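Student: sequence? don't have it. structure:
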């Protein structure tokens, strides 16, 4: 489990491509501290297992499913990647629950500086679109972000200066792919509502089924 708060922007040192998989080596001075083989680290939002630790360099194996579903299939030496170590027991949840299970890749449509911040518009694949709601959460390349607006086939984000400086978003250009993970809570709600399809709106029975057993309405 992760939080979507990027700890470090690492640099891809090498990509060793095999028949259907790839070995990525990433320079990570911070994320490598206290990290051991077998630990989980989110690399641009994809949960990968550390298979090698060599000083400040970490090695990861990306299996076919990861390469097919994420932008890591296009990883190249020199590329900067967002890194986050798995959430430790008792750690603070600064963003939102991020599993590191990328749902699909989106595409940057535009990046516009505005009022000291940056407005980013991105296209989202069909498997992500149902879970995007204004003021909801989405992980973009492993960054926990708030959806500012939902648009036809995509969404809008406001990126504050700190996030712009502390992540690899500033490297992105229109047309670039980004890994997207929908909010797990949105997935559960969508599943629950889909199971109740055909019923009008949110009913007391639906709320009770979801665990909300208190009285409905004001005091």
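Tutor: Okay, I see it. Not measured: the values here are computed from a predicted model. Residues are numbered from 1 along each chain as shown.

Student: Please make it C-alpha for all contacts and neighbour counts, starting now.
Tutor: Fine.

Student: Okay, strands next: where are they in this protein?
Tutor: Taking DSSP state E as the test, the strands found in the chain are 8-17, 22-27, 40-43, 46-54, 57-62, 80-85, 104-114, 117-123, 137-140, 143-151, 154-159, 177-182.

Student: Give me the residues contacting the last one.
Tutor: Spelled out, it's strand 177-182. Under the contact criterion Cα atoms under 8 Å, 6 or more residues apart in numbering, strand 177-182 has outside partners 44-46, 70-71, 98, 100-108, 124, 128, 131-132, 137-142.

Student: can you check the fifth one too?
Tutor: Contact partners of strand 57-62, identified using Cα under 8 Å, 6+ apart, comprise 21-29, 32, 48-53, 72.

Student: Please apply the same query to the longest one.
Tutor: Residues from elsewhere that reach strand 104-114 (Cα under 8 Å, 6+ apart): 69-71, 118-125, 127-128, 172-181.

Student: and these, which are buried?
Tutor: 69-71, 118-124, 128, 177-181 (16 or more other Cα atoms under 10 Å).

Student: what about versus this one:
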């Protein structure tokens, strides 16, 4: 579990596809460097979010760490498009003493989104994103939480009719701390919608289904009772 508060930006040192030496088997291997700020207490098997993707540390030094990237992760995220030198957002998994400044972020990416526009607003920037999976827009609400490349941000607006996307605003401080600020129109970001929305939908859907099933059972029982009563009256 993560907070969506990016701790530092590292850089991709290597991205090796189909490396059989990786602990994950024949998945790809990525090495992230310039990450000393978060490696002082690292252990093998720890989780680190890389651009919002929860990955497992399989090797590390004082400045860099190695992770395996499964094929499913490459299909669902933008990690496969990274090149040596590209910067990435980094966050360690939540510890008991951490102040929870963001929101509950699992590090399980729902989809990627394309940057539709970047508009300056004073010293801030407004980004519009179009999710690859438009059905996820039902979980994105104005003033709600969204994780963009692992950074916890507030949704400014949602347009499900024309743009089929949503917007966020990055203040100047945030622009200095996350990779998204330097991205341009046409590039992609990793998106994780608020877990609470998905849980709420599941519970409401289950409750409605149970209620409908109960009503159907009640109607069937009533019909059977009437049929039996009618039969008994005739005989």
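Tutor: Thanks, I have it. The model shown is predicted, which means the values in this text are computed figures rather than measured ones.

Student: Relative to residue 20 of the first structure, how far out is the counterpart of residue 71 of the second structure in the first structure?
Tutor: For residue 71 of the second structure, the aligned position in the first structure is residue 64, judged by TM-score structural alignment. Applying Cα to Cα, to the nearest Å, the value for residue 64 of the first structure to residue 20 of the first structure is 6 Å.

Student: same check, this time on residue 184 of the first structure
Tutor: Counting by Cα to Cα, the gap from residue 184 of the first structure to residue 20 of the first structure is 29 Å.

Student: Looking at these two, which is more packed in?
Tutor: residue 184 (16 against 11; other Cα atoms under 10 Å).

Student: What lines up with the more buried one in the second structure?
Tutor: In the second structure, residue 184 of the first structure lands on residue 195 (TM-score structural alignment).

Student: Tell me who's in contact with that match.
Tutor: Per Cα under 8 Å, 6+ apart, neighbours of residue 195 of the second structure: 104-106.

Student: For residue 31 of the second structure, see how far away it is.
Tutor: In this structure, residue 195 of the second structure and residue 31 of the second structure are 29 Å apart, going by Cα to Cα.

Student: same question, residue 47 of the second structure
Tutor: For residue 47 of the second structure relative to residue 31 of the second structure (Cα to Cα), the value is 14 Å.

Student: what do you get for residue 217 of the second structure?
Tutor: With Cα to Cα as the criterion, residue 217 of the second structure and residue 31 of the second structure are 58 Å apart.

Student: go on, residue 215 of the second structure?
Tutor: 57 Å.

Student: The two: who's more crowded?
Tutor: It is residue 31, of residue 215 of the second structure and residue 31, that has more neighbours when counted by other Cα under 10 Å, with 20 against 12.

Student: Pick out the most distant pair among the buried ones among the contacts of strand 104-114 of the first structure.
Tutor: The span of these, defined through Cα to Cα, is set by 69 and 118 at 27.1 Å.

Student: Please list all residues in contact with whatever residue of the second structure lines up with residue 129 of the first structure.
Tutor: In the second structure, the residue matched to residue 129 of the first structure (TM-score structural alignment) is residue 137. Residues counted as contacts of residue 137 of the second structure (Cα under 8 Å, 6+ apart) are 131, 158, 160, 164-166.

Student: Just give me which of those are shared by the first structure.
Tutor: Contacts conserved in the first structure for the contacts of residue 137 of the second structure, using both residues aligned by TM-score structural alignment, their matches' Cα atoms under 8 Å: 131, 164-165.

Student: need those residues in JSON lines with distance to residue 203 of the second structure, can you?
Tutor: Output for those, formatted as JSON lines (distance: Cα to Cα, whole Å):
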{"residue": "131", "distance to residue 203 of the second structure": "24"}
{"residue": "164", "distance to residue 203 of the second structure": "26"}
{"residue": "165", "distance to residue 203 of the second structure": "25"}
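
Student: Okay, now stretch 31-46 of the second structure: how far is its last residue from its first?
Tutor: Start-to-end, stretch 31-46 of the second structure (Cα to Cα) is 15 Å.

Student: what does that stretch contact?
Tutor: Here stretch 31-46 of the second structure makes contact (Cα under 8 Å, 6+ apart) with 7-15, 56-67, 91-93.

Student: for stretch 5-19 of the first structure, same thing?
Tutor: Contacts of stretch 5-19 of the first structure (Cα under 8 Å, 6+ apart): 22-31, 75-85, 94-95, 142-144, 166-168.

Student: Now do the buried residues in it.
Tutor: 5-6, 8-15.

Student: picking up where we left off before, now, of the contacts of strand 177-182 of the first structure, which are buried?
Tutor: 44-46, 70-71, 98, 100-108, 124, 128, 131-132, 137-142.

Student: ok, for the counterpart of residue 94 of the second structure in the first structure, nearest residue in space, not its chain neighbours?
Tutor: Structural alignment (TM-score structural alignment) places residue 94 of the second structure against residue 87 in the first structure. Closest residue in space to residue 87 of the first structure, ignoring its immediate chain neighbours: residue 2 at 5.2 Å, by Cα to Cα, 6 or more residues apart in numbering.

Student: Quick check, that neighbour in contact with residue 85.
Tutor: Yes: contact criterion Cα atoms under 8 Å: residue 2 of the first structure and residue 85 qualify, at 7.3 Å.

Student: What spatial separation is found between the residue nearest to the spatial centre of the second structure and residue 9 of the second structure?
Tutor: Taking Cα atoms, centre = their mean, the centroid of the second structure lies closest to residue 192, which sits 1.9 Å from it. Using Cα to Cα, we find residue 192 of the second structure at a distance of 19 Å from residue 9 of the second structure.

Student: what's the residue nearest to residue 123 of the first structure when sequence neighbours are not counted in contact with, if anything?
Tutor: Closest residue to residue 123 of the first structure apart from its sequence neighbours, by Cα to Cα, 6+ apart: residue 154 at 4.1 Å. By Cα under 8 Å, 6+ apart, the contact set of residue 154 of the first structure is 121-125, 129.

Student: What does residue 154 of the first structure correspond to in the second structure?
Tutor: Checking TM-score structural alignment: residue 154 of the first structure goes with residue 165.
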